[in-house]
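Asker: just coords:
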């Protein structure tokens, strides 16, 4: 069974989508952290975003825990992208690549359902996935547990009746790959759309991206997967 991430894995979210989501997120967090009339400064916003991302794996979890933010409201506001179709950039041949890979394919994304379904529709890839798991579907024991949650991933594997070693996670985010590998899931790291190593765009990636030990296969593009299958068996 294959678990595919969406943003910066199946399409280039860093080109135009992530910058707009980031700007929306800054506006939202500034409003929440402000005093009711004056928004928080960009320094305060960046500190919160980076701190919560490092501590919880997702800024949203910190906003929920420390500021009682509504997850649906946060996701709707930050992913309000009127010109989504014009912002999408992706390679040709993705459908053909997915057809060539043996086994079930599940979309596993920390993005919200409405946004991720829209992206998949524009990419024309919906029919190649048996399930679409967005962040709203990642609750465990009543708590939101997005990637890189081990609890969420264990529950997903149990629900689909698949042993960890028979599952492959295809991702751009190393933290998610690291957690999956700790559970025994095989891992593929996609690197071509990576721009920064933090969510606020202040930490450039090193020029040479070395493959960590917990990554089984490192490829630039998902289109290289069929040629690397022998390394995942």
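Answerer: Looks like it arrived, so ask away. No experiment lies behind these values; they were computed from the predicted model shown. Residues are numbered from 1 along each chain as shown.
Asker: From here on, just use CA atoms for contacts and neighbour counts.
Answerer: Will do.
Asker: Check the chain for its longest helix and report it.
Answerer: Taking DSSP state H as the criterion, the chain has its longest helix at helix 17-33.
Asker: Mind giving me the packing neighbours of the following helix or strand past that one?
Answerer: Following helix 17-33 in sequence order, the next helix or strand is helix 42-56 (DSSP states H and E). Helix 42-56 sits against helix 17-33, helix 59-67, with contacts defined as 3 or more Cα pairs under 8 Å, 6 or more residues apart in numbering; DSSP states H and E.
Asker: which residues in this structure form helices?
Answerer: With helices called from DSSP H, the chain shows them at 17-33, 42-56, 59-67, 71-78, 84-87, 94-100, 113-123, 150-159, 174-182, 225-228.
Asker: And those helices: which comes nearest residue 215?
Answerer: Proximity to residue 215 (Cα to Cα) singles out helix 174-182 among the helices of the chain, at 6.9 Å.
Asker: Need the contact partners of the closest one.
Answerer: Contacts to helix 174-182, defined as Cα atoms under 8 Å, 6 or more residues apart in numbering, come from residues 57, 147-150, 153, 169, 171, 186-189, 214-215.
Asker: any chance of those residues in JSON lines, plus distance to residue 18 and neighbour count?
Answerer: Shown next, in JSON lines, are the contacts of helix 174-182 (distance: Cα to Cα, whole Å; neighbours: other Cα atoms under 10 Å):
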{"residue": "57", "distance to residue 18": "17", "neighbour count": "19"}
{"residue": "147", "distance to residue 18": "18", "neighbour count": "23"}
{"residue": "148", "distance to residue 18": "19", "neighbour count": "20"}
{"residue": "149", "distance to residue 18": "22", "neighbour count": "18"}
{"residue": "150", "distance to residue 18": "25", "neighbour count": "16"}
{"residue": "153", "distance to residue 18": "25", "neighbour count": "22"}
{"residue": "169", "distance to residue 18": "22", "neighbour count": "23"}
{"residue": "171", "distance to residue 18": "16", "neighbour count": "26"}
{"residue": "186", "distance to residue 18": "27", "neighbour count": "24"}
{"residue": "187", "distance to residue 18": "24", "neighbour count": "26"}
{"residue": "188", "distance to residue 18": "22", "neighbour count": "25"}
{"residue": "189", "distance to residue 18": "19", "neighbour count": "25"}
{"residue": "214", "distance to residue 18": "26", "neighbour count": "19"}
{"residue": "215", "distance to residue 18": "25", "neighbour count": "18"}
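Asker: alright, now check it against this:
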């Protein structure tokens, strides 16, 4: 096996991994999704907010609940809820991330449950777009006509087949433990990004900073610079 063939394939989450989404983006998305649900389902504001939260907790993505129970068109939802005027003015990352990413050997992809246009806007605002070989967004996480976003194991299996690498060569860098657990079950290496976890108002890790990492997590970091040591 050549040296290039042994290099890892890095899969980076976007929100609260490459930027501080809890600072502004998540709040903007909450408002946008509530407005969409109010308008499309003709619900009062409190009920729309409760529905958004309920579907997010149950399915890991509000969109999945709206598609399943209300027949909402997923692409219509993604487009209108992620318009987010002025988003770029609020994106906040870390000054040393670009250098850290460029030093990593192997291919690098962004793997996000967000739509591609949003992901590219965020990467552009961070100045990181050229650091990655591609963006794998929720639009590409469809199987047999249904969306299968993270942490769906079937999506991870299809992904490694598409990348033409064994799962053991993939490294998932994420802030969400449920996604890491699914990836680890397939043999991927997992890295828990904890840079923004304490400030996050989203995800099962809200307010959590574990002193002992879960057994399915290979390493936990607070800086991308630490990845070279893994």
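Answerer: Structure's in. What do you need? Since we're looking at a predicted model, the values are computed, not measured.
Asker: Next, the TM-score between them, please.
Answerer: Overlay of the two chains. TM-score (TM-score structural alignment, normalised by the length of the second structure): 0.88; 221 aligned residues with a Cα RMSD of 2.0 Å.
Asker: returning to that earlier point: Throw the helices of the first structure into JSON lines and include distance to residue 107 of the first structure, thanks.
Answerer: As requested, the helices of the first structure are arranged in JSON lines below (distance: least, Cα to Cα, whole Å):
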{"stretch": "helix 17-33", "distance to residue 107 of the first structure": "19"}
{"stretch": "helix 42-56", "distance to residue 107 of the first structure": "22"}
{"stretch": "helix 59-67", "distance to residue 107 of the first structure": "20"}
{"stretch": "helix 71-78", "distance to residue 107 of the first structure": "18"}
{"stretch": "helix 84-87", "distance to residue 107 of the first structure": "19"}
{"stretch": "helix 94-100", "distance to residue 107 of the first structure": "12"}
{"stretch": "helix 113-123", "distance to residue 107 of the first structure": "9"}
{"stretch": "helix 150-159", "distance to residue 107 of the first structure": "12"}
{"stretch": "helix 174-182", "distance to residue 107 of the first structure": "14"}
{"stretch": "helix 225-228", "distance to residue 107 of the first structure": "16"}
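Asker: returning to what we had before: deepest-packed of the helices and strands packed on helix 42-56 of the first structure, please.
Answerer: Ranked by mean neighbour count under mean count of other Cα atoms under 10 Å, those are led by helix 17-33, which reaches a mean of 18.
Asker: what's the closest of the helices and strands packed on helix 42-56 of the first structure to residue 95 of the first structure?
Answerer: Residue 95 of the first structure lies closest to helix 17-33 among these, at 21.5 Å (Cα to Cα).
Asker: what angle separates that closest one from helix 42-56?
Answerer: 100 degrees (axes from the mean of the first three to the mean of the last three Cα atoms, to 10 degrees).
Asker: now for helix 17-33 of the first structure, which elements pack on it?
Answerer: So helix 17-33 of the first structure, by 3+ Cα pairs under 8 Å, 6+ apart, packs with helix 42-56, helix 71-78.
Asker: possible to save these as a markdown table with distance to residue 104 of the first structure?
Answerer: Formatted as a markdown table, these follow (distance: least, Cα to Cα, whole Å):
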| stretch | distance to residue 104 of the first structure |
| --- | --- |
| helix 42-56 | 30 |
| helix 71-78 | 28 |
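Asker: between those, which one is nearest to residue 100 of the first structure?
Answerer: Proximity to residue 100 of the first structure, assessed across these by Cα to Cα, is greatest for helix 71-78 (33.6 Å).
Asker: Show me what counts as buried in that closest one.
Answerer: 71, 74, 75, 78 (16 or more other Cα atoms under 10 Å).
Asker: what does stretch 115-128 of the second structure give?
Answerer: 115, 116, 118, 119, 120, 122, 123, 125, 126, 128.
Asker: which position in the second structure aligns with residue 98 of the first structure?
Answerer: Matched by TM-score structural alignment, residue 98 of the first structure corresponds to residue 101 in the second structure.
Asker: For that match, which non-adjacent residue is closest in space?
Answerer: Nearest non-adjacent residue to residue 101 of the second structure, counting by Cα to Cα, 6 or more residues apart in numbering: residue 131, 6.4 Å away.
Asker: Trace that neighbour over to the first structure, please.
Answerer: Using TM-score structural alignment, the equivalent of residue 131 of the second structure in the first structure is residue 128.
Asker: how close does the most centrally placed residue in the second structure get to residue 149 of the second structure?
Answerer: The C-alpha lying nearest the average C-alpha coordinate of the second structure belongs to residue 112 (Cα atoms, centre = their mean; 3.5 Å). Counting by Cα to Cα, to the nearest Å, the gap from residue 112 of the second structure to residue 149 of the second structure is 8 Å.
Asker: which residues are in contact with both of these two?
Answerer: By Cα under 8 Å, 6+ apart, the residues touching both residue 112 of the second structure and residue 149 are residue 138.
Asker: which residues touch the alignment partner in the first structure of residue 11 of the second structure?
Answerer: Matched to the first structure by TM-score structural alignment, residue 11 of the second structure sits across from residue 3. The contact partners of residue 3 of the first structure, taken as Cα under 8 Å, 6+ apart, are 105, 106, 107, 108, 167, 168, 169, 170.
Asker: how about those in a markdown table, adding distance to residue 140 of the first structure?
Answerer: Shown next, in a markdown table, are these (distance: Cα to Cα, whole Å):
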| residue | distance to residue 140 of the first structure |
| --- | --- |
| 105 | 22 |
| 106 | 18 |
| 107 | 18 |
| 108 | 15 |
| 167 | 20 |
| 168 | 21 |
| 169 | 20 |
| 170 | 22 |
